[in-house]
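Student: Give the three-dimensional model of this entry:
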Amino acid sequence: MNITNKTVLVTGGGSGIGYATAKLLIEKGNKVIISGRNEEKLAKAANELGAAYIACDVTDATAVNNLIAKLEADYNDLSVLINNAGVGFVYKLGEGANAVDKARQEFETNYFAPVRLIEALLPLLKKQPEAAIVNLTSNVAFHPLVVLPTYSDAKTALHSHSVALRLTLSTDTNIKIFEVMPSLINTDATKDMGGEQHGLPPEVAAEDIYNGITEDRYDIFVGEAAQQYADYFADPKAAIAKFNQGLY
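Tutor: This next block holds a predicted model:
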């Protein structure tokens, strides 16, 4: 897919992978709108990037409706949606873990929010000569990490949704569905996970996302995720044990 002179929405674009991806897409000649909950942070990032911004909590249905109305009014050539916004809790399952409340927050941001946004934007995306939806899942989408248990659940759900959506839209639309599966990336959100010590720079993920879209690679692996994926399908039990070594 040609991703030049496109209008792109990046959720969670104020920092991390979203920011790096927005920056690269602008450098490649695209018009980018970033969204996020913190308007002050978002405005600062947009000014640095030369991007537009729309403050929006993607877990709030009313806020999403307002976002859609703004996009339809001011950016009716929008052709790429990048669902990057996410949240995760580092903990272990067990007595007193409060897993339900943590899972609810993770699913609201990591699963229900992109599902809602995709459905709401389909009419606009269908109007474009070519369009794409890019869902950021994770290497935990194909095998769980025990210290990110319900985050793994939510990303697995978005992975499944992405596959079903790709098959469904391939029959009667020009919308391509890409799934990005990063390994650990160094962002503000991954500090509790060792991101500063062991994570890849977000610019690496941005490059892989851009190259994956231009090459029509619907499964985009970042960092160690490609080898982890291959290991999992070669020997699931061994791969999961290796992935979680020393954590349980």
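
Student: CA atoms for contacts and neighbours, from now on please.
Tutor: Will do.

Student: longest helix of this structure?
Tutor: helix 149-169 (DSSP state H).

Student: Could you tell me which residues within that one count as buried?
Tutor: Buried residues in helix 149-169, defined by neighbour count with 16 or more other Cα atoms under 10 Å: 149-159, 162, 165-166.

Student: Any chance of the residues you listed in CSV with distance to E106 as columns?
Tutor: CSV is the format used below for the buried residues of helix 149-169 (distance: Cα to Cα, whole Å):
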residue, distance to E106
P149, 10
T150, 7
Y151, 6
S152, 9
D153, 9
A154, 7
K155, 9
T156, 12
A157, 11
L158, 11
H159, 14
S162, 17
L165, 21
R166, 23
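
Student: rewinding a little: contacts for the helix or strand following the longest helix of the chain next, please.
Tutor: Toward the C-terminal end, the helix or strand that comes next after helix 149-169 (DSSP states H and E) is strand 175-182. If you take Cα atoms under 8 Å, 6 or more residues apart in numbering as the criterion, strand 175-182 is touched by 125-126, 130-139, 141, 159, 162, 165-166, 169-170, 205, 209, 213, 217-225.

Student: thinking again about what came up before, determine the set of other helices and strands touching the longest helix of the chain.
Tutor: helix 99-107, strand 175-182 (3 or more Cα pairs under 8 Å, 6 or more residues apart in numbering; DSSP states H and E).

Student: what's the most buried one of the ones you listed?
Tutor: Most buried of the helices and strands packed on helix 149-169 by mean neighbour count (mean count of other Cα atoms under 10 Å) is strand 175-182; its value is a mean of 24.

Student: Which residues belonging to the following helix or strand past that strand are considered buried?
Tutor: Counting by DSSP H and E, the element after strand 175-182 in chain order, helix or strand, is helix 195-198. Applying a neighbour-count criterion of 16+ other Cα under 10 Å, one finds 195-196 buried in helix 195-198.

Student: what's the spacing between the helix or strand that helix 195-198 is followed by and its chain's center?
Tutor: Per DSSP H and E, the first helix or strand lying C-terminal to helix 195-198 is helix 202-214. Distance of helix 202-214 from the chain centroid (Cα atoms, centre = their mean, to the nearest Å) equals 12 Å.

Student: Stretch 225-245 too?
Tutor: 22 Å.

Student: Would you quantify the distance from the nearest residue to I213 once chain neighbours are set aside to D219?
Tutor: Nearest residue to I213 in three dimensions, chain neighbours excluded: M1, at 6.0 Å (Cα to Cα, 6 or more residues apart in numbering). Shown here: M1 relative to D219, a distance of 14 Å by Cα to Cα, to the nearest Å.

Student: Please provide the structure for the following sequence as well, for comparison with the first:
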Amino acid sequence: MNLTQDTIFIPGATSGIGLALALRFQERGSTVIIGGRRQELLERLRAEHGFGTVHIDTSDPESIRAVATEVIGTHPELNAVVLMAGIMVAEDWHSPEGFLDTAEATVATNVLGPIRLIAAFIEHLRAQPRATIMTVSSGLASAPLKVTPTYNASKAFVHMLSESIRLQLADTGVQVVELVPPAVRTALMPGHEDNERAMPLDEFADEVLTLLETQPEAHEVLVERVKFLRFAEVRGDYDEVVRILNATDPHANGTAGRR
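Tutor: Just a heads-up that it's a prediction; the model follows:
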């Protein structure tokens, strides 16, 4: 990514990590279009920061197709898409009532959403001299949090999807970059904003920007705090990492979040 001149679309950027990165991309000189489901937030952010804004539901294929047409039409120079939108919801797999609806909604947003967004933008991105698809996985793709099974699995999917399409698109000008957040103090789940064990949002976003600027060819964007999870199997301490993660998690009774 060239943050001094890119045109970047970020679905899922009305709050949390998405908004923090949108602000920093814009400060560096990029043109930023943000998408989200909450129209009042979009209007406020457009007024306060000058973002381009679009209403999008990334669980709805028609919404994705319509927004892609709109964004490409108004910003033909678009050359980066950050697949930020996602949900994280606690589940109880002891009975179908405890997980089935949640699991299906998580797959629709976290798995089908990125697939459909890439499908909607890939031909346009391939036509640019250089372009970027940034996927967003999680440290939980590498070590599971017991209360969010489908979220963990959806982020493992995003990781392997990123690895695979990077190989396929190596003959194009499209770079595939995977952002791998640790727990960050956002509203993704109840209590996350006040979780002292989670990384402060501004600290995370600043470190991400530093990594993007100093390691422009990196396949993964890994802040130091996420390496405890990301490399557990490589280090050989996976079982201990999983034990620590689930012994200290304060969100066992959390319900839902969306970014």
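
Student: what's the TM-score here?
Tutor: The TM-score (TM-score structural alignment, normalised by the length of structure 1) is 0.92; 246 aligned residues with a Cα RMSD of 1.8 Å.

Student: on that earlier part again, I17 of structure 1 is nearest to which of the helices and strands packed on helix 149-169 of structure 1?
Tutor: The closest of these to I17 of structure 1 is strand 175-182. By Cα to Cα, the value is 9.9 Å.

Student: ok so, going back, and which of the buried residues of helix 149-169 of structure 1 is nearest E108 of structure 1?
Tutor: For the buried residues of helix 149-169 of structure 1, the nearest to E108 of structure 1 is A154 (8.8 Å; Cα to Cα).

Student: ok, and the closest non-adjacent residue to the closest one?
Tutor: Excluding the flanking residues, the one nearest A154 of structure 1 by Cα to Cα, 6+ apart is F107, at 5.3 Å.

Student: S152 is in contact with that neighbour, correct?
Tutor: No: counting by Cα atoms under 8 Å, F107 of structure 1 stays clear of S152, with 10.0 Å between them.

Student: give the contact list for V184 of structure 2.
Tutor: Taking Cα under 8 Å, 6+ apart, one finds 192-193, 198-201, 204 in contact with V184 of structure 2.

Student: How much space separates the alignment partner in structure 1 of F51 of structure 2 from E130 of structure 1?
Tutor: Aligning on TM-score structural alignment places F51 of structure 2 opposite A51 in structure 1. Separation of A51 of structure 1 from E130 of structure 1 (Cα to Cα): 22 Å.

Student: want to throw the contacts of V184 of structure 2 into a markdown table with distance to L117 of structure 2?
Tutor: Output for those, formatted as a markdown table (distance: Cα to Cα, whole Å):
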| residue | distance to L117 of structure 2 |
| --- | --- |
| H192 | 27 |
| E193 | 28 |
| A198 | 29 |
| M199 | 28 |
| P200 | 29 |
| L201 | 25 |
| F204 | 25 |
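
Student: if we take those, which one ends up nearest to N79 of structure 2?
Tutor: F204 (24.0 Å).

Student: Can you report how many residues neighbour the closest one?
Tutor: By the criterion of other Cα atoms under 10 Å, F204 of structure 2 has 22 neighbours.

Student: quick one on the thing from earlier: contacts for the longest helix of structure 1?
Tutor: By Cα under 8 Å, 6+ apart, helix 149-169 of structure 1 touches 87-89, 91-93, 99, 102-103, 106-107, 110-111, 135, 137-138, 140-145, 175-179.

Student: Now with 7 Å, please.
Tutor: 88-89, 92-93, 103, 106-107, 110-111, 137-138, 140-142, 144-145, 175-177, 179 (Cα atoms under 7 Å, 6 or more residues apart in numbering).

Student: how big is the offset of it relative to structure 2?
Tutor: With mean Cα distance after the TM-score superposition for structure 1, helix 149-169 of structure 1 departs from structure 2 by a mean of 0.9 Å once superposed.

Student: What's the local residue count around D77 of structure 1?
Tutor: 18.

Student: residue contacts, it?
Tutor: Residues in contact with D77 of structure 1, defined by Cα under 7 Å, 6+ apart, are 7, 128.

Student: roughly how far apart are it and I33 of structure 1?
Tutor: Counting by Cα to Cα - D77 of structure 1 and I33 of structure 1 are separated by 12 Å.

Student: Quick one: closest of the helices and strands packed on helix 149-169 of structure 1 to K41 of structure 1.
Tutor: helix 99-107 (21.3 Å).

Student: helices or strands next to the closest one in the packing?
Tutor: helix 149-169 (3 or more Cα pairs under 7 Å, 6 or more residues apart in numbering; DSSP states H and E).

Student: Farthest out from the centre of structure 1, which residue is that? Tell me.
Tutor: Centroid-distance maximum for structure 1: E95 at 30.7 Å, with Cα atoms, centre = their mean.

Student: Which strand or helix spans it?
Tutor: Residue-wise, E95 of structure 1 maps onto no helix or strand under DSSP H and E.

Student: same question, F121 of structure 2
Tutor: helix 113-126.

Student: Check the mean deviation of that helix from structure 1.
Tutor: Once fitted to structure 1, helix 113-126 of structure 2 is off its aligned match by 0.8 Å on average (mean Cα distance after the TM-score superposition for structure 1).

Student: Tell me which helix or strand comes right after that helix.
Tutor: Immediately after helix 113-126 of structure 2, counting by DSSP H and E, sits strand 131-136.

Student: mean deviation (superposed) between that following strand and structure 1, please.
Tutor: Looks like 0.9 Å for strand 131-136 of structure 2 (mean Cα distance after the TM-score superposition for structure 1).

Student: Could you report the neighbour count for F243 of structure 1?
Tutor: Counted with other Cα under 10 Å, F243 of structure 1 comes out at 19.

Student: ok, so what distance separates it from G88 of structure 1?
Tutor: 18 Å.

Student: Grab the nearest non-local neighbour of K23 of structure 1.
Tutor: Ranked by Cα to Cα, 6+ apart and with sequence neighbours excluded, the top spatial neighbour of K23 of structure 1 is L49, at 5.9 Å.

Student: do L200 of structure 1 as well
Tutor: I185 (4.5 Å).

Student: What is the equivalent residue in structure 1 for S142 of structure 2?
Tutor: S142 of structure 2 maps onto F142 in structure 1, by TM-score structural alignment.
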